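Student: generate coordinates for the sequence data below:
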Amino acid sequence: MRDQVQSLLGGAPARLVIDLDAIAHNIGVLQRHAGDAMVMAVVKGDAYGHGLVPSARAALRGGAHWLGVAQLQEALDLRAAGITAPVLSWLHAPGVDFGKAIEAGIDIGVPAVWEIDAVAAAARRTGRTARVQLKVDTGLARNGAFGPDWPLLVEAAQRHTADGTLKVTGVFTHFAFADLPHHPTVQAQQLRFADAVRDCERAGFDLEVRHMSNSAATLMTPQAAWDMVRPGLAVYGLSPAPDIGGSSRFDLIPAMTMSANATVTKRVPPGQGVSYCHTYVTSRETTLVDVPCGYADGVPRAASSKGPVLIGGKRFTIAGRVCMDQFVVDVGDLPVQAGDEVVLFGSGADGGPTAQDWAEVTDTISYEIVARTSSRLPRIYRGEQ
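Tutor: Predicted structure coming up:
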């Protein structure tokens, strides 16, 4: 079986296995938390490294109503794949071709007057009405109209709506502390968003959706659901609030497993330095295993002498520095041979490490661990497609 898999992968030494049924399951969990609100599955960043189109289809199969992306090309790729579900794209720089989005029926998130003016100009060129959603900054101080810029954005939207170039379909914002549901900003941002919604309603916009909840808010702040929730990380089974609970605490199933096949094993004496600069030195005669996966594949170099792996049903830690294409594991006297599987992270159901485990040892978040996985790693999809 191992040889068959390797043949299908063209001999690729490492890979990602994506459980599409897990993604569909996680959408169901999020929908239960959302109540009557719709679910927008965020599939930006190649679906957090899981693969844009297969993950989007799995999310829709699980019951998602909308898809969300950061960049316009991601939305266009969904349309090119034949996906007709509503899509929102919300992060754009000057010079983007909004005409393509309008022709593809993509909702465009607009945080500033320059952008809504550019969308309106593109709508006039195409001869079609653009669908836009206004983004208000309620305290994250990132993308979105803030303070006095917000009424200016609403006024510009009114002007372009009046001449038929735009339809304002929604209003949205983003939490700063949703993973700490009792933080005072959570309530404060809800109040500011409610004011922004009223501003839009007074302006006469026929809003289809109002949304602010990310994964953490969807799971822990149900009163912020409005018409739709907008989870990202939780779609892929990872906990957005690990200090409160892991994936199983929220009934989420991690969808990604990263693994490789050992290339070389060797017995070495005590006192042998391992990998660059010999930051790890063996304490006794032992077996070293070379794993063909490194920072070019998304393995953090910060995981040197820290990253956990599963080999032969037992957990070990990387020995020495992570290199561009490989790292080494000291397995003691465990019998390991070339071709044996090394699991970097997965669901954890087998006792192996998870993306959260990797995040903790490298002082980052699980979002980064999965999203940084390289495109040179083949994705194998399991479950209904």
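Student: switch to C-alpha atoms for all contacts and neighbour counts from now on
Tutor: Will do.
Student: go ahead and confirm Gly237 touches Leu252.
Tutor: Yes - at 4.7 Å, Gly237 counts as touching Leu252 under the criterion of C-alpha atoms under 8 Å.
Student: list residues touching both of the two?
Tutor: Counting by C-alpha atoms under 8 Å, 6 or more residues apart in numbering, the contacts common to Gly237 and Leu252 are Ala22, Asn26.
Student: could you find the closest non-adjacent residue to the residue most central in space within the chain?
Tutor: Residue closest to the average C-alpha location in the chain (C-alpha atoms, centre = their mean): Tyr48, at 3.0 Å. Sequence neighbours aside, Ala371 is the residue nearest to Tyr48 in space, at 4.4 Å (criterion: C-alpha to C-alpha, 6 or more residues apart in numbering).
Student: contact partners for that neighbour?
Tutor: Gly45, Asp46, Ala47, Tyr48, Gly49, His50.
Student: nearest to Asp330 among the residues you listed?
Tutor: Closest approach to Asp330 among the contacts of Ala371 (C-alpha to C-alpha): Gly49, at 28.8 Å.
Student: wait, that closest one touches Leu377, no?
Tutor: No - contact criterion C-alpha under 8 Å: Gly49 and Leu377 do not qualify, at 10.3 Å.
Student: the closest residue in space to Val291 that isn't next to it in sequence: neighbour count?
Tutor: Excluding its sequence neighbours, the residue lying closest to Val291 (C-alpha to C-alpha, 6+ apart) is Ala262, at 4.9 Å. Number of residues near Ala262 (other C-alpha atoms under 10 Å) recorded here: 24.
Student: next: Gln337.
Tutor: 14.
Student: how near is it to Phe327?
Tutor: 16 Å (C-alpha to C-alpha, to the nearest Å).
Student: remind me, longest helix of this protein?
Tutor: helix 184-202 (DSSP state H).
Student: residues in contact with it?
Tutor: 136, 138-139, 154, 171-173, 175-178, 207, 210, 224.
Student: highest neighbour count among these?
Tutor: Counting by other C-alpha under 10 Å, top hit in the contacts of helix 184-202: Val136 with 31 neighbours.
Student: wait, isn't that residue in contact with Phe172?
Tutor: Yes - using C-alpha under 8 Å, Val136 is in contact with Phe172, at 6.3 Å.
Student: ok so, going back, the residue nearest to Val291 is in contact with Cys293, isn't it?
Tutor: No - the criterion here is C-alpha under 8 Å, and Ala262 misses it with Cys293 at 9.6 Å.
Student: next, the structure of the following sequence, for comparison with the previous one:
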Amino acid sequence: MRAEVIVDLSAIKHNVELLKKTAGTKLLAVVKADAYGHGLVPVAKAAISAGADYLGVALLEEAIALREAGIEAPILAWLVQPGSDFKKAIELDIDVAAASLKALQEISDASESKKARVHLEVDTGMTRGGFLSEWDQLTAEHLKNVEVVGIFSHFARADEPGEAQNDEQLARFNDMVERVRSFGFTNVIRHLSNSAATIKNHAAAFDMVRTGIAMYGLSPDVKTLGNSQSLALRPAMQLRAAMYLVKDVPADTPVGYGASESTTADTKLGVIAMGYADGIPRIAHGAGVWSAGKKAFSIGRVSMDQFVVDLGAQSKAQSGDWVVIFGNGSHGEFTADDWGAASQTINYEIVTRIGPRVPRIYAAHVY
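Tutor: Predicted coordinates:
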């Protein structure tokens, strides 16, 4: 094996328990995108065992995979466009989101032997998914053949707690909830909070919160909310890889495609057996690996299957040694936050982009 992702399921459980206690309400564990790269089914089971009340996915096929794995907990799939297999969703007791009159009509048409369970998605200011211009056209007639079990929206700037838009979205959401209640749906699950709002905006907790990135132990925004440690979250993913080769290289030796960087002194270089085909960002600059008790920074451009790090002239590393690309930082290693900063992106992208040819290994504890 040349590389592996180790997922600490005890960290997932810790984070779910912490976030549910913080929210003081029901919790939907977001496991879309293969559980943010951590593994759909194992993470879903860990979240449920830790007290998650719902599972949330983007795609219907993700929800079906959970059902096929024997998971019976409530599941919401919210990116289910018109033309989807709504009958299959109804058959498998999968809740679906509706964000348009067309989708509602198709869901209603599919509700033959039993009613579909629907969460109305409303646009309160994100200007992405959800009812907006069609909201005023919605009537009780559109909803008569479905069971409206929830109404939800999504914050655009919850990771900026002081922004007025958060209050505006909250007020808009309350207004839209009242409209649904006027149709006779008085016991719907209201959910608006993402991870950032769960942590910082208790007024938005309502009946359920949706926790994504924080459930995996990562901060929604390091700059505005603090890092994992300050939020008492435990990062669940560690990425390790083998060094394909270690070799001595003289000063002023160009490294990699385009000779974009050169060694500044006689040194040892390590060739890591992972590249952008595995999810290592090609533009990363300022990150690297943890090798033999110290950080070794990348040098040169990331290739499809490999990248190079400067181990230093005194390094005792050898070909075949394993290194940590990122972890929880407790030993001094790089974190997903570090790789995000080095790649001009966010920790979300770092963990979700790790490719399928890197196996996931599950452990009770990584450290």
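Student: TM between them?
Tutor: Once superposed, the chains reach a TM-score of 0.97 (TM-score structural alignment, normalised by the length of structure 2), with 363 aligned residues with a C-alpha RMSD of 1.1 Å.
Student: rewinding a little: out of the contacts of Ala371 of structure 1, who's nearest Ala349 of structure 1?
Tutor: For the contacts of Ala371 of structure 1, the nearest to Ala349 of structure 1 is His50 (19.2 Å; C-alpha to C-alpha).
Student: what's stretch 210-217 of structure 1 aligned against in structure 2?
Tutor: On structure 2, the counterpart of stretch 210-217 of structure 1 by TM-score structural alignment is residues 190-197.
Student: same question but for stretch 70-80 of structure 1, I mixed them up
Tutor: Going by TM-score structural alignment, stretch 70-80 of structure 1 lines up with residues 58-68 of structure 2.
Student: report the buried residues of that stretch.
Tutor: By 16 or more other C-alpha atoms under 10 Å, the buried positions in stretch 58-68 of structure 2 come out as Ala58, Leu59, Leu60, Glu62, Ala63, Ile64, Leu66, Arg67.
Student: list just the nearest of those residues to Ala99 of structure 2.
Tutor: Ala58 (13.3 Å).
Student: just give the closest residue to Leu245 of structure 2, not the sequence neighbours.
Tutor: Using C-alpha to C-alpha, 6+ apart, the nearest residue to Leu245 of structure 2 is Ser319, at 4.5 Å.
Student: picking up where we left off before, now for the counterpart of the residue nearest to Val291 of structure 1 in structure 2: which residues touch it?
Tutor: Alignment note (TM-score structural alignment): Ala262 of structure 1 maps to Met243 of structure 2. Contact analysis of Met243 of structure 2 by C-alpha under 8 Å, 6+ apart lists Gly270, Val271, Ile272, Ala273, Gln318, Ser319, Gly320, Asp321, Trp322, Val323.
Student: let's see it at 10 Å
Tutor: 2-3, 269-274, 291, 306-309, 317-323 (C-alpha atoms under 10 Å, 6 or more residues apart in numbering).
Student: what segments of structure 1 are helices?
Tutor: So, for structure 1 - with DSSP H - the helices run 2-8, 20-34, 44-48, 52-61, 72-80, 98-103, 113-126, 149-162, 184-202, 215-220, 355-361, 366-371.
Student: so for Gly49 and Leu377 of structure 1, which residues contact both of them?
Tutor: Common neighbours of Gly49 of structure 1 and Leu377 (C-alpha under 10 Å, 6+ apart) are Leu16.
Student: so which of these two has more stuff around it?
Tutor: Per other C-alpha under 10 Å, whichever of Gly49 of structure 1 and Leu377 has more neighbours is Gly49, with 24 against 21.
Student: how close does the counterpart of the more buried one in structure 2 get to Pro356 of structure 2?
Tutor: Here Gly49 of structure 1 is matched to Gly37 in structure 2, going by TM-score structural alignment. Applying C-alpha to C-alpha, the value for Gly37 of structure 2 to Pro356 of structure 2 is 9 Å.
Student: neighbours of the residue mapped onto Gln31 of structure 1 from structure 2, how many?
Tutor: Correspondence of Gln31 of structure 1 to structure 2, assessed by TM-score structural alignment: Lys20. Neighbour count of Lys20 of structure 2, defined by other C-alpha under 10 Å: 24.
Student: tell me who's in contact with Lys20 of structure 2.
Tutor: Here Lys20 of structure 2 is in contact with 26-29, 50-53, 198-199, 208-211 (criterion: C-alpha under 10 Å, 6+ apart).
Student: make a PyMOL selection of whichever of those residues turn out to be buried.
Tutor: Only the buried entries of the contacts of Lys20 of structure 2 go into this PyMOL selection, using 16+ other C-alpha under 10 Å:
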select buried, resi 26+27+28+29+50+51+52+53+198+199+208+209+210+211
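Student: out of the contacts of Lys20 of structure 2, which sit inside strands?
Tutor: In this view, the contacts of Lys20 of structure 2 that belong to strands under DSSP state E are Lys26, Leu27, Leu28, Ala29, Met208, Val209, Arg210, Thr211.
Student: between those residues, which is nearest Asn15 of structure 2?
Tutor: Thr211 (9.6 Å).
Student: how close does the closest one get to Glu106 of structure 2?
Tutor: Thr211 of structure 2 is 29 Å from Glu106 of structure 2, by C-alpha to C-alpha.
Student: again, but for His285 of structure 2
Tutor: 48 Å.
Student: report the contact partners of the residue nearest to Gly109 of structure 1 when sequence neighbours are not counted.
Tutor: Spatial nearest neighbour of Gly109 of structure 1, excluding adjacent residues (C-alpha to C-alpha, 6+ apart): Trp90 at 4.2 Å. With contacts defined as C-alpha under 10 Å, 6+ apart, Trp90 of structure 1 is in contact with 68-72, 107-111, 132-135, 143-144.
Student: corresponding residue for Trp90 of structure 1 in structure 2?
Tutor: By TM-score structural alignment, Trp90 of structure 1 lines up with Trp78.
Student: and for Ala104 of structure 1?
Tutor: Ala104 of structure 1 maps onto Leu92 in structure 2, by TM-score structural alignment.
Student: next, count neighbours for that match.
Tutor: Leu92 of structure 2, neighbours per other C-alpha under 10 Å, totals 15.
Student: leaving out the residues flanking it, which one is nearest to it?
Tutor: Leaving aside its chain neighbours, Leu92 of structure 2 sits nearest to Arg67 (7.1 Å; criterion: C-alpha to C-alpha, 6+ apart).
Student: what does Gly68 of structure 1 give?
Tutor: Gly68 of structure 1's closest residue in space is Val42 (C-alpha to C-alpha, 6+ apart), at 4.3 Å.
Student: look up how far Gly273 of structure 1 lies from the corresponding residue of structure 1 for Thr263 of structure 2.
Tutor: By TM-score structural alignment, Thr263 of structure 2 lines up with Thr282 in structure 1. As judged by C-alpha to C-alpha, Thr282 of structure 1 and Gly273 of structure 1 stand 7 Å apart.
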